[in-house]
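1. Model the structure of this input:
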Amino acid sequence: MSDSGHCFSEDERQAVYRAIVERRDMRHFLPEPVDPVVLQRLLAAAHHGPSVGLMQPWRFLRITEPSLRQRIHAMVDEERCRTAEAMEARQQEFLRLKVEGILDCGELLVAALMDGREKHVFGRRTLPEMDLASVACAIQNLWLAARAEGLGLGWVSLFDPAALAQLLEMPEGAKPVAVLCLGHVNAFYPAPMLALEGWAAVRPLEELVYTNRWNNP
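-> Alright, predicted model coming up:
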């Protein structure tokens, strides 16, 4: 039975797959502002993300105060140094990597997880982390929409969640999970930046898909 009536057109399908394949975790930005209308479209795309039990546990904080952006950057840089110390043999290699574009991007967002939903609904009884998975889905929606709009986005995770929550005056139960750098770029990386820098290699799909049993290709 054909489902062609539900398919997008060929051009539309190719556009979706192109956004997925060409999405990059960006670190280099231009200082140009992001059009507020475009930003609203991106946030709406994030808000259309799937969430378990329709809990919609995401909250997005738009950082517009320059001094607050500076403090977030300092917090991330402090954690970058701590992470480098833990790298041991790869410490200097890690320090050479550009890991964020907080001071350069046109828009800075913080994505947070808001607790307080039912603990035992739609899978949370056995998989309580599904609320975090829902936030990640919202971020991915925003990321793909940004790529389609020609904007870069970088996910920064080098920060102390408790310290950032305190800085942003988050209520009890709220937890920041991502600092998102969003903005115009000169060009998108032709491959993931960590692969270009020789830090890690992209594993082929066939190594990560099994049939019926673990490690059964």
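2. switch to C-alpha atoms for all contacts and neighbour counts from now on
-> OK.
3. where does A84 land in three-state SS?
-> helix (DSSP: H, G, I helix; E, B strand; the rest coil).
4. Quick one: residues contacting it.
-> A84 makes contacts with 90-92, 94-95, as judged by Cα atoms under 8 Å, 6 or more residues apart in numbering.
5. Count the neighbours of R124 for me.
-> 16 (other Cα atoms under 10 Å).
6. Contacts only, for it.
-> 130-131.
7. what's the nearest residue to the residue nearest in space to the middle of the chain if we skip its chain neighbours?
-> Geometric centre of the chain, nearest residue: W155, 4.2 Å, by Cα atoms, centre = their mean. In space, W155 comes closest to L180 once its chain neighbours are excluded; the distance is 4.9 Å by Cα to Cα, 6 or more residues apart in numbering.
8. try V156
-> V179 (4.9 Å).
9. Here is a second sequence; please produce its structure as well for comparison:
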Amino acid sequence: MVHSANCNSYDRLQRGRKGNSAATHRCRDLYVKDVDRMKSELDYPIPAIFERVSKRKFTQQPIAPEMLEQLLLAATRAPSSGNMQPWEFIVIDEPGKKQEIVRSTYSGYFSKGKNYQYWIADAAVVIVACTNVKRTAARYGPAGAEWAMIDTAAAVQNLLLTATALGLSGCWVGGINEQAIKESLRIPEYVRIIGLLPIGYSVEEAAPKSRLPLKWVTHHNSYNVPFYD
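-> Predicted coordinates for the structure are as follows:
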């Protein structure tokens, strides 16, 4: 049994980290193509994990192409079943096309598409995160379709953490009419949408929301056997 440390002590985490120059450069190379534009290993990705928060208010400031490339490159560094890399990303920056996307969203429970998330159109870009289920299923059969969705979720997290590290903000939007968006963007049947990612510069002040204590969500060798006392 393990005694839980104060997992919210971000400063303590930072002070306890040890530098490793060679490992630092290897980590940077894994995440982005242009190492010089990334923050040092001490600034990424650990702080981004604890600082990331969903934001829904954006300025009109565009995202530099090289910064957008960093986001997408980081997403593609996620692990995947058999290294099949099923993720695909559609970058939407045309105002009219963003409005089409908005009309295929909804918020709240059982809103049936009538409560659009208008704020999405204010983001510099809306990235439609997709999963090419055929790619993974070709190797693993029907079960591969589900694994492909999980793999793409890992890619989305990479993208959102990188956005945070670069001073951008975003939100993972799952309240969508998938079929309507697929028709609008001419997405083939074998590609699923895992979510919308509005990304941009935010004017919203928001702090990370609280999380359940570790002892509520961890188990030791068997379910319902506490790992932390």
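10. returning to what we had before: what's the match for the residue nearest to V156 of the first structure in the second structure?
-> In the second structure, the residue matched to V179 of the first structure (TM-score structural alignment) is L196.
11. so L103 of the first structure touches R69, yeah?
-> Yes. If you go by Cα atoms under 8 Å, L103 of the first structure and R69 touch, sitting 7.1 Å apart.
12. closest to P190 of the first structure among the contacts of A84 of the first structure?
-> F94 (20.8 Å; Cα to Cα).
13. now the strand or helix carrying that closest one: how far from the chain's centre is it?
-> Taking DSSP states H and E as the definition, F94 of the first structure sits inside helix 91-95. Remark: helix 91-95 of the first structure is offset 23 Å from the chain centroid, using Cα atoms, centre = their mean, to the nearest Å.
14. Now the element after that helix, going C-ward?
-> Next along from helix 91-95 of the first structure, by DSSP H and E: strand 107-114.
15. which bit of the second structure covers that following strand?
-> With TM-score structural alignment as the criterion, strand 107-114 of the first structure aligns to 125-132.
16. circling back to that earlier point, so the residue nearest to the centre of the first structure is in which element?
-> Going by DSSP H and E, W155 of the first structure is in strand 152-156.
17. what's the aligned partner of P45 of the second structure in the first structure in contact with, if anything?
-> Per TM-score structural alignment, the equivalent position to P45 of the second structure in the first structure is V16. Taking Cα under 8 Å, 6+ apart, we find V16 of the first structure in contact with no residue.
18. secondary structure class for V16 of the first structure?
-> Per three-state DSSP, V16 of the first structure ends up helix.
19. and the gap between it and F8 of the first structure?
-> 10 Å (Cα to Cα, to the nearest Å).
20. how close does the closest residue to Y116 of the second structure other than its chain neighbours sit to A48 of the second structure?
-> Sequence neighbours aside, Y106 is the residue nearest to Y116 of the second structure in space, at 4.6 Å (criterion: Cα to Cα, 6+ apart). In this view, Y106 of the second structure and A48 of the second structure are 28 Å apart by Cα to Cα.
21. The two: which is more packed in?
-> Neighbour count, other Cα under 10 Å: between Y106 of the second structure and A48, Y106 has more, with 21 against 18.
22. E183 of the second structure maps to what in the first structure?
-> In the first structure, E183 of the second structure lands on Q166 (TM-score structural alignment).
23. Buried residues, the helix holding F94 of the first structure. List them.
-> F94 (16 or more other Cα atoms under 10 Å).
24. And for S134 of the first structure, the neighbour number?
-> That count, for S134 of the first structure with other Cα under 10 Å as the rule, works out to 22.
25. distance of the residue nearest to Y116 of the second structure from G175 of the second structure?
-> Counting by Cα to Cα, the gap from Y106 of the second structure to G175 of the second structure is 5 Å.
26. How about E149 of the first structure, nearest residue that isn't a chain neighbour?
-> V38 (7.8 Å).
27. What of E32 of the first structure?
-> E32 of the first structure sits nearest to G106 (Cα to Cα, 6+ apart), 5.6 Å away.
28. superposed on the second structure, where does the longest strand along the first structure end up, distance-wise?
-> Secondary structure assigned by DSSP state E gives strand 174-183 as the longest strand of the first structure. In this overlay with the second structure, the average offset of strand 174-183 of the first structure from its partner residues is 0.8 Å by mean Cα distance after the TM-score superposition for the first structure.
29. Quick one: map W214 of the first structure onto the second structure.
-> Aligned partner of W214 of the first structure by TM-score structural alignment: Y223.
30. in the second structure, which spans are helices?
-> 10-16, 21-31, 46-51, 65-75, 95-102, 133-140, 143-165, 178-185, 214-217 (DSSP state H).
31. So for V203 of the second structure, which of the ones you listed sits nearest?
-> Per Cα to Cα, nearest to V203 of the second structure of the helices of the second structure: helix 143-165, 13.8 Å.
32. outside of that closest one, which residues touch it?
-> Under Cα under 8 Å, 6+ apart, the answer for helix 143-165 of the second structure is 39, 43-45, 47-49, 51-52, 70-72, 74-81, 85-87, 129-134, 136-138, 169-171, 194, 199.
33. Report the inter-axis angle for it versus helix 21-31.
-> Relative orientation of helix 143-165 of the second structure versus helix 21-31 (axes from the mean of the first three to the mean of the last three Cα atoms, to 10 degrees): 120 degrees.
34. What residues of helix 143-165 of the second structure count as buried?
-> 144-145, 147-165.
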